[in-house]
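Engineer: let me see the structure of the following:
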Amino acid sequence: MGNKQPISVLVVIYTLDGRALLIERADKPGYWQSVTGSREGSETLLQTAQREVAEETGLDASQYVLADWQITNRYEIYPHWRHRYPPGVTHNSEHVFGLQLPQPLPVTLSPGEHLAYQWLPWQQAVDKVFSPSNAEALRLLASRLATVPAR
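Structural biologist: Okay, the predicted model is just below:
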């Protein structure tokens, strides 16, 4: 059994024109998602989000607009991933963040963790992700993009 904390972040990385970054899991080819990851030690959720973005994409989140969307999803951990958690842990609390970029940027994937990435219009990204909470977070982009002030 593992020692992973059942507290994680989901970071939707998106552009002002409504494109979202998706990355493909190496341990489950065909499983596309936004950046995700568990909290380590006593780091804050913001620190977790910044670290996971850096680890999974090579991007420095402090250079862009990273916002806590104040959404927490509680869900059952997929059985094939429960071995990563302490014995008896079956549920996770996922905290949703958004990272706004000015335009799609190239990313550097974490070797062994992800196979590929793509920038898609958010509507297409909703249909591609395997996680229902990830799809719901992507759907929220429509209202978030509508409130972005014009520059």
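
Engineer: please make it C-alpha for all contacts and neighbour counts, starting now.
Structural biologist: Fine.

Engineer: packing partners for the biggest helix by length in the chain?
Structural biologist: Longest helix of the chain, by residue count under DSSP state H: helix 45-57. Here helix 45-57 touches strand 7-15, strand 35-38, going by 3 or more C-alpha pairs under 8 Å, 6 or more residues apart in numbering; DSSP states H and E.

Engineer: quick one: the longest one to helix 45-57, angle?
Structural biologist: By that I understand strand 7-15. With axes from the mean of the first three to the mean of the last three C-alpha atoms, to 10 degrees as the basis, strand 7-15 and helix 45-57 are set at 60 degrees to each other.

Engineer: for the residue positioned nearest the centre of the chain, give its distance to residue 89.
Structural biologist: Nearest to the mean C-alpha position of the chain, by C-alpha atoms, centre = their mean, lies residue 35 at 2.8 Å. Distance of residue 35 to residue 89, computed by C-alpha to C-alpha, to the nearest Å: 22 Å.

Engineer: can you check residue 130 too?
Structural biologist: 22 Å.

Engineer: just residue 4 next, same as before
Structural biologist: 10 Å.

Engineer: the two: who's more crowded?
Structural biologist: residue 4 (18 against 15; other C-alpha atoms under 10 Å).

Engineer: one more, for comparison:
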Amino acid sequence: MPVYKIPESVLVVIHTPELDVLLIERAQNPGFWQSVTGSKDSLDEPLIETAMREVWEETGIKVAADHLRDWQLSNVYDIYATWRHRYAPGVLKNTEHVFSLQVPRGTEVVLAPREHRDFMWLPWREAADRCFSPSNAEAILQLPQRVAPSLSGGANQTETTS
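Structural biologist: Below you'll find the predicted structure:
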């Protein structure tokens, strides 16, 4: 019996205090730059654990749960046709939960070569422009308000888009 991906994932925007954002390039899709993403391994896997695991697997950065910031933001989007075969027949949408992780400038990145071929740190606006995923780009554009909510007066809120 085939093992299908669970259509619930995390997006983790990794950034420095200066708001330089880490982007990684997909190995199978050169030119597709993104933040850390990944699906839950099991239906009962807590999202924070999914985020911690994906950061470790994709970047080699070991992170504790209390260092991740859960934005309480979910995006629902159509799964790209190219990747639908990874999901059960008829599954067309994914729910993505957004997190961020602040790391010191100079943090070592060790890519998983089967998943990613390159990485770069870019100022947040440039990083948003480089992302192939609209929800990833939008999350990066929200970064200044999300990491300093006391300055912007913003509070965490849940949003769902399609």
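
Engineer: contacts only, for the residue nearest to the centre of structure 1.
Structural biologist: 10, 11, 12, 13, 22, 23, 52, 53, 56 (C-alpha atoms under 8 Å, 6 or more residues apart in numbering).

Engineer: apply 7 Å and report the result again.
Structural biologist: 10, 11, 12, 52, 53, 56 (C-alpha atoms under 7 Å, 6 or more residues apart in numbering).

Engineer: can you find the partner of the first one in structure 2?
Structural biologist: Meaning residue 10 of structure 1. In structure 2, residue 10 of structure 1 lines up with residue 11, judged by TM-score structural alignment.

Engineer: number of residues surrounding its match?
Structural biologist: 25.

Engineer: ok, it - contacts?
Structural biologist: 35, 36, 37, 96, 97, 98, 99.

Engineer: now tabulate these in a markdown table and tack on distance to residue 75 of structure 2.
Structural biologist: As requested, these are exported to a markdown table (distance: C-alpha to C-alpha, whole Å):
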| residue | distance to residue 75 of structure 2 |
| --- | --- |
| 35 | 15 |
| 36 | 15 |
| 37 | 13 |
| 96 | 5 |
| 97 | 7 |
| 98 | 8 |
| 99 | 12 |
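
Engineer: between those residues, which is nearest residue 69 of structure 2?
Structural biologist: For the contacts of residue 11 of structure 2, the closest approach to residue 69 of structure 2 (C-alpha to C-alpha) belongs to residue 99, at 5.4 Å.

Engineer: would you check how far apart the aligned partner of that closest one in structure 1 and residue 89 of structure 1 are?
Structural biologist: Mapped onto structure 1 by TM-score structural alignment, residue 99 of structure 2 lines up with residue 97. Using C-alpha to C-alpha, residue 97 of structure 1 is found at 24 Å from residue 89 of structure 1.

Engineer: residue 80 of structure 1 too?
Structural biologist: For residue 80 of structure 1 relative to residue 89 of structure 1 (C-alpha to C-alpha), the value is 13 Å.

Engineer: same thing with residue 50 of structure 1?
Structural biologist: Taken as C-alpha to C-alpha, the span from residue 50 of structure 1 to residue 89 of structure 1 is 25 Å.

Engineer: neighbours around residue 66 of structure 2, how many?
Structural biologist: 9.

Engineer: I misspoke; the intended subject was residue 23 of structure 1.
Structural biologist: Neighbours of residue 23 of structure 1 under the rule other C-alpha under 10 Å: 24.

Engineer: could you pull out the helices in structure 2 for me?
Structural biologist: 47-59, 124-130, 134-147, 149-152.

Engineer: show me what the second one is packed up against.
Structural biologist: Same thing as helix 124-130 of structure 2. In terms of contact count using 3 or more C-alpha pairs under 7 Å, 6 or more residues apart in numbering; DSSP states H and E, helix 124-130 of structure 2 is assigned the packing partners strand 20-26, helix 134-147.

Engineer: for it, grab the matching residue range in structure 1.
Structural biologist: So helix 124-130 of structure 2 sits over residues 122-128 in structure 1, by TM-score structural alignment.

Engineer: contacts for the matching stretch, please.
Structural biologist: Contacts of stretch 122-128 of structure 1 (C-alpha under 7 Å, 6+ apart): 18, 19, 20, 32, 135, 138, 139.

Engineer: can you count the residues close to the nearest residue to the third one once chain neighbours are set aside?
Structural biologist: It refers to residue 20 of structure 1. Among residues not flanking residue 20 of structure 1 along the chain, residue 14 sits closest, at 4.3 Å (C-alpha to C-alpha, 6 or more residues apart in numbering). Residues lying near residue 14 of structure 1 (other C-alpha under 10 Å) number 26.

Engineer: good, wrapping up.
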